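Visitor: How does the following fold in three dimensions:
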Amino acid sequence: MALPAQDERTLPAVVLRDVDKCPLDHALTEMQTLVEAHGHVIVVCSQAVPAAVERRLHTIRSLLESDRIALFRPDLPPLGLAVLARQLRQLASCDLGPGVLASAGRLLTHYIHAGALLGTVARLDRVPVGLKSHAKSWVPGSQFGVIAHPEPQLVRIGPEARLAGPEFGTWMLLARGQLQSDWVTTTLAPSWRVRGLREAQLPTESARWWGTGKLIEFCSFLPDLSVLYQLVGSVRRNSCHWCGIDVIGDRCVFCSATAPAYDDQLQLPAG
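Guide: Model (predicted):
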């Protein structure tokens, strides 16, 4: 899902449609064209998509023999993933190298709080659900507030229901499914002290990810480009020892090489 631009600097997204269903040569040509046009490509993919999509993406990367394609599949619900992709599109307008930009995704996930209001948790397998909650999910009219990231939380909605949220200023985005409720806007958002609230279309994968179409998905995030850039810029960068690209962290997001381990002390031969 490609969200609307957050600001005038946000770069547009390229949506790879039906990547697992279209002819392989068509998918290869599309990806090769993107690489030639932009130099590097960061593919952000939900873990809720069919396994055939992931296999096709790996096949494309392998056949193109390219270390300029990064495949990123963070453990975020679909709306949170869409927000993260837009944040990367915001940062793509800055003076960040492709390796830093791609690995910034792992950093920014820590600042995203993603969850949903659900009409049932009977088929929810992304967050631990106790037997009592499973039993209550069959009671007509029951609703549950769930946080999937950064730490799992689950509560049955009632007068005392609370979900721990971010301890810093955020905006909130919500997407309505087949559930009718104003709990997110009238209770959760004020308790999290969000600075703004907007609505978006529900991602296609949301019902599969949450196990039900009776939901309202929500996500709190940092909207300002200056804050995002400061966060990324404050982290130490390393050069990949294999392909030479600058990255954040010990693993290159393009060639997948990890930083070599060195002994802290020189080992002298016995003799």
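Visitor: Please make it C-alpha for all contacts and neighbour counts, starting now.
Guide: Will do.
Visitor: Surely Ile60 is in a helix?
Guide: Yes - read with DSSP: H, G, I helix; E, B strand; the rest coil, Ile60 is one of the residues of a helix.
Visitor: State the distance from it to Gly165.
Guide: Distance of Ile60 to Gly165, computed by C-alpha to C-alpha, to the nearest Å: 39 Å.
Visitor: go on, His58?
Guide: His58 sits 35 Å away from Gly165, going by C-alpha to C-alpha.
Visitor: Name the residue in the two with the higher neighbour count.
Guide: Gly165 (20 against 14; other C-alpha atoms under 10 Å).
Visitor: Do I have it right that the more buried one meets Pro190?
Guide: No - using C-alpha atoms under 8 Å, Gly165 is not in contact with Pro190; the gap is 10.8 Å.
Visitor: now the other sequence, so there's something to compare against:
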Amino acid sequence: MPTAIAVTSSDLVLPPLDRQTPPAAVQPRPTLEQSLNALHALIEHHGYVIAVHSTTGDDPAVQRLRTVRSVLESDRVALLGVDLPPLGLALLAQQLRQLSVCDVSPGVLASSARLLAHYIYAGALLGSVAGLDHVPVPLATHAKSWVPGAQFAVLAHPRPQLARVGQEELPGPEFGTRMVVAAGQPPSDWVTATLAPAWHVQGVATVPLPAQSTRWWGTSRLAEFAAGLHDVSVLYQLVSSVRREMCRWCGLELIGDRCGFCAAPLSAPPDQPQPPAVVHALPRGAT
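Guide: Presented below is the predicted three-dimensional model:
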């Protein structure tokens, strides 16, 4: 069975892109006992579990996962905190689900999350930036956000950017992507009608707005978006292009400089510099 990919809430589960993509497991369950039983069943059935969650905020679901893993005393559960907005996190979980059915070991799959996240462009169209904490906002822009009808395009990842809609452009990826959009209030077609064509995306899907998005972006007047690689063969090529190592602590195979399961760093000999964990971006035509 493929490695199980878990998320902390059901609204972080994006629809599969094909019949081969397995569903995500939603963790934790309402009670501690249910969470223990569910995670134990996943380990027994899949062998390994990779749970992705946001590094921002104090999410009770993440605390519950840590508690359950500690009680089970299992070294087969990876808790991966990723610095992405909610929709970007959901997209990363979808990519891991796609790769889980490929010839990718659990250790490589877990450590590939940091690599895949590098190629996710996550942002939002906001009606106000007054409550935005995750992206630097100049004082003058804060003042402009109080003007009726003002809209701002904000890119939180991979490089924070802020642009006034209609006056500035938001820089996008230089490789082929597919975009997911979650519309909040008030509705706007700027993301699908303007941003998506400007970024030359290869498809747009509309999904419900994650419950955590309003808190993450500091306003309910938003339309969240995330664009990333979608072809499983390209994802596999990207992960396979990075040299694999063995974790000296738990023995699992990994890529990059840190094990996704035990979080142990990879220590390279002084005369053998460690290769970068991120390869060059693929051109748009590669997908």
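Visitor: so stretch 210-224 of the first structure matches what in the second structure?
Guide: The aligned range for stretch 210-224 of the first structure in the second structure is 217-231, by TM-score structural alignment.
Visitor: contact partners of that stretch?
Guide: With contact meaning C-alpha atoms under 8 Å, 6 or more residues apart in numbering, stretch 217-231 of the second structure is reached by 87-88, 91, 95, 119-134, 176-188, 191, 201, 209, 213-214, 235, 287.
Visitor: Likewise for stretch 62-78 of the first structure?
Guide: So stretch 62-78 of the first structure is in contact with 28, 32, 35, 39-48, 57, 61, 81, 102, 106, 109, 114-115, 148-149, 203, 205-206, 209, 253-255, going by C-alpha under 8 Å, 6+ apart.
Visitor: Mind doing that once more with 7 Å?
Guide: 40-47, 61, 114, 149, 203, 205-206, 209, 253-255 (C-alpha atoms under 7 Å, 6 or more residues apart in numbering).
Visitor: and if you look at stretch 106-126 of the first structure?
Guide: For stretch 106-126 of the first structure, the external contacting residues (C-alpha under 7 Å, 6+ apart) are 77, 80, 134, 137, 142-150, 165-166, 179, 210-211, 214-221.
Visitor: and if we set it to 8 Å?
Guide: Residues from elsewhere that reach stretch 106-126 of the first structure (C-alpha under 8 Å, 6+ apart): 74, 76-77, 79-80, 84, 129, 133-134, 137-138, 141-150, 165-166, 179, 184, 209-212, 214-222, 228, 232.
Visitor: Contact partners for the equivalent of Ala156 of the second structure over in the first structure?
Guide: By TM-score structural alignment, Ala156 of the second structure lines up with Ala148 in the first structure. Contacts for Ala148 of the first structure (C-alpha under 8 Å, 6+ apart) come out as Leu76, Pro77, His113, Ala114, Gly115, Arg126, Val127.
Visitor: Ala148 of the first structure should be in a helix, yeah?
Guide: No - per three-state DSSP, Ala148 of the first structure lies outside any helix segment and is strand.
Visitor: Do a quick rundown of the strands in the second structure.
Guide: Here the second structure has its strands, by DSSP state E, at 4-7, 25-26, 49-54, 77-82, 121-126, 152-157, 161-164, 178-183, 204-206, 222-228, 244-246, 253-255.
Visitor: Out of these, which gets nearest to Ser267 of the second structure?
Guide: Ser267 of the second structure sits nearest to strand 244-246 of all these, at 10.4 Å, using C-alpha to C-alpha.
Visitor: other SSEs contacting that closest one?
Guide: strand 253-255 (3 or more C-alpha pairs under 8 Å, 6 or more residues apart in numbering; DSSP states H and E).
Visitor: The strand it packs on corresponds to what range in the first structure?
Guide: Taking TM-score structural alignment, strand 253-255 of the second structure hits residues 246-248 over in the first structure.
Visitor: Superposed on the second structure, what's the mean shift for that stretch?
Guide: The superposed stretch 246-248 of the first structure is, by mean C-alpha distance after the TM-score superposition for the first structure, a mean 0.7 Å from where its aligned residues fall in the second structure.
Visitor: hmm, who's touching that stretch?
Guide: With contact meaning C-alpha under 8 Å, 6+ apart, stretch 246-248 of the first structure is reached by 97-104, 235-240, 253.
Visitor: Quick one, which of the residues you listed are buried?
Guide: Pro98, Gly99, Val100, Leu101, Ala102, Ser103, Ala104, Asn238, Ser239, Cys240, Val253 (16 or more other C-alpha atoms under 10 Å).
Visitor: ok so, going back, can you lay out the strands of the second structure as TSV showing distance to Leu266 of the second structure?
Guide: Shown next, in TSV, are the strands of the second structure (distance: least, C-alpha to C-alpha, whole Å):
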stretch	distance to Leu266 of the second structure
strand 4-7	24
strand 25-26	29
strand 49-54	20
strand 77-82	17
strand 121-126	27
strand 152-157	25
strand 161-164	32
strand 178-183	33
strand 204-206	38
strand 222-228	27
strand 244-246	8
strand 253-255	9
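Visitor: contacting residues around the one residue sitting closest to the centre of the second structure?
Guide: Closest to where the C-alpha atoms of the second structure average out (C-alpha atoms, centre = their mean) is Leu89, at 2.7 Å. For Leu89 of the second structure, the contacting residues are Leu12, Val52, His53, Ser54, Val82, by C-alpha under 8 Å, 6+ apart.
Visitor: Apart from its chain neighbours, what residue comes closest to the corresponding residue of the second structure for Leu163 of the first structure?
Guide: With TM-score structural alignment as the criterion, the equivalent of Leu163 of the first structure in the second structure is Leu170. Distances taken as C-alpha to C-alpha, 6 or more residues apart in numbering put Ala163 closest to Leu170 of the second structure, at 6.1 Å, once the chain neighbours are dropped.
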